[in-house]
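Asks: Just need the structure, nothing else, for what follows:
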Amino acid sequence: MARRAICLKGTYLQDHLSDLKRKHIDVTGRFGFKRRPYGEQQSSDTAKFRVVGVRNEGTDDYHLYVMNLPDGFTPEQVAALYSLRWKVELLFRELKSRYGLGKFETGNKAIAELLVVAALLTLLVSGALLAVFQKLDPDVEYPVERWATD
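Replies: From the prediction side, this is the model:
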């Protein structure tokens, strides 16, 4: 199936999103950025990145991903990969905020490793217990975000 290409050169992708009806977008974009200051000077530069968009059928919006992954990754694979990455980010946020990994009160490596293992075990056991209770009584709503801390 042939696709109709739209020339985006010299424009902003954001300006075209509302007009697009395709399932995927896969383009190369140039992004401007400021380099770290060196002495008294700070220079600007540009870099090229791949931009993949996957249409969310529910909201009719695009989920856009800016990356340096090669073209061998399909838009579906990119979306799945970034979905997993986001889950990892949320897991670390939960471990830091609810399981005490936000700040260690020790400089001892062995104790720090033990605290990480304890937090991971608490997370796993808490999640397993929550699943058991939800299965036993599906009508009861358990506040997932407060399960391990209350």
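Asks: switch to C-alpha atoms for all contacts and neighbour counts from now on
Replies: Will do.
Asks: sec struct for the residue nearest in space to the middle of the chain, please.
Replies: Geometric centre of the chain, nearest residue: residue 86, 2.9 Å, by Cα atoms, centre = their mean. The local conformation at residue 86, judged by DSSP: H, G, I helix; E, B strand; the rest coil, is helix.
Asks: and this one, so I can compare the two:
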Amino acid sequence: MFDLGYLDYDRLGRIDAKRQTINVTATVGADRPGLHLPYNLRVIGVRHEDDEDAPVYRDDVDADHEYHLYATNLSAEAIAPRELAALYSNRWSVETVIQECKEVFGLEVIPVHQEAAVMCFLLAALLMLLLSRCLLRRVRAVLIPAAPDSVEEASLFGSRLLVE
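Replies: Prediction:
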């Protein structure tokens, strides 16, 4: 499918029409000796689940692409493309929660050293984060009413039950 930078657009179109995943393995740095070279790199393209029935050309949606690309050194036998996409999605969620805790609640340095105290401190921070997101969602709903089919209206945590 890929040869020296050549992309077979016909084949990519057929993959897209059949809603398949793109799964390519390449050897990086095979011609250069080095400490960590050469190694196999696997690039996977997974069609975005939410765009299954969306038209091909959309000007009204601010989305990056219909396919999400992932690069990994895990072999095809180790993990399937959709599993890898779910793994990266979960990893990204954890990283954004940690980043938000650091920025909003000042958790750059945890001021305690005992393991039990650290766990208590982190659980309290996660609880504050959950409550702040719930309150933010409710304030946004009051100040800026969302469209009926908006993602903002759907909540996995049942925000109405938490607030009311």
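Asks: By residue count, tell me the biggest strand in the second structure.
Replies: strand 39-47 (DSSP state E).
Asks: Quick check: the aligned residue for residue 100 of the first structure in the second structure?
Replies: With TM-score structural alignment defining the correspondence, residue 100 of the first structure maps onto residue 106 in the second structure.
Asks: Just give the number of residues close to that match.
Replies: Using other Cα atoms under 10 Å, residue 106 of the second structure has 12 other residues around it.
Asks: Same question for the one 4 residues further on.
Replies: Neighbour count of residue 110 of the second structure, defined by other Cα under 10 Å: 12.
Asks: Residue 101 of the first structure too?
Replies: So residue 101 of the first structure, with other Cα under 10 Å, has 19 neighbours.
Asks: Likewise for the one 5 residues further on?
Replies: When counting by other Cα under 10 Å, one arrives at 10 neighbours for residue 106 of the first structure.
Asks: sec struct for it, please.
Replies: Applying three-state DSSP: residue 106 of the first structure is coil.
Asks: out of everything not next to it in sequence, what's closest to it?
Replies: Nearest residue to residue 106 of the first structure in three dimensions, chain neighbours excluded: residue 112, at 6.8 Å (Cα to Cα, 6 or more residues apart in numbering).
Asks: Could you list every helix and strand that the helix or strand containing that neighbour packs against?
Replies: According to DSSP states H and E, residue 112 of the first structure maps onto helix 109-136. With contacts taken as 3 or more Cα pairs under 8 Å, 6 or more residues apart in numbering; DSSP states H and E, helix 109-136 of the first structure sits against helix 75-98.
Asks: Check the offset of the helix it packs on from the chain's centre.
Replies: For helix 75-98 of the first structure, the distance from its own C-alpha centre to the chain's C-alpha centre is 5 Å (Cα atoms, centre = their mean, to the nearest Å).
Asks: And that helix, what's buried?
Replies: By 16 or more other Cα atoms under 10 Å, the buried positions in helix 75-98 of the first structure come out as 75, 78-79, 94-95, 98.
Asks: returning to that earlier point: mean shift of the longest strand of the second structure relative to the first structure?
Replies: Overlaying the first structure shows strand 39-47 of the second structure at a mean distance of 2.4 Å from the equivalent residues (mean Cα distance after the TM-score superposition for the first structure).
Asks: outside of the helix or strand just after that strand, which residues touch it?
Replies: Note on strand 39-47 of the second structure: by DSSP H and E, the next helix or strand toward the C-terminus is strand 67-72. Under the criterion Cα atoms under 8 Å, 6 or more residues apart in numbering, residues 41-48, 84-85 lie in contact with strand 67-72 of the second structure.
Asks: And for stretch 27-41 of the second structure?
Replies: So stretch 27-41 of the second structure is contacted by 25-26, 71-73 (Cα under 8 Å, 6+ apart).
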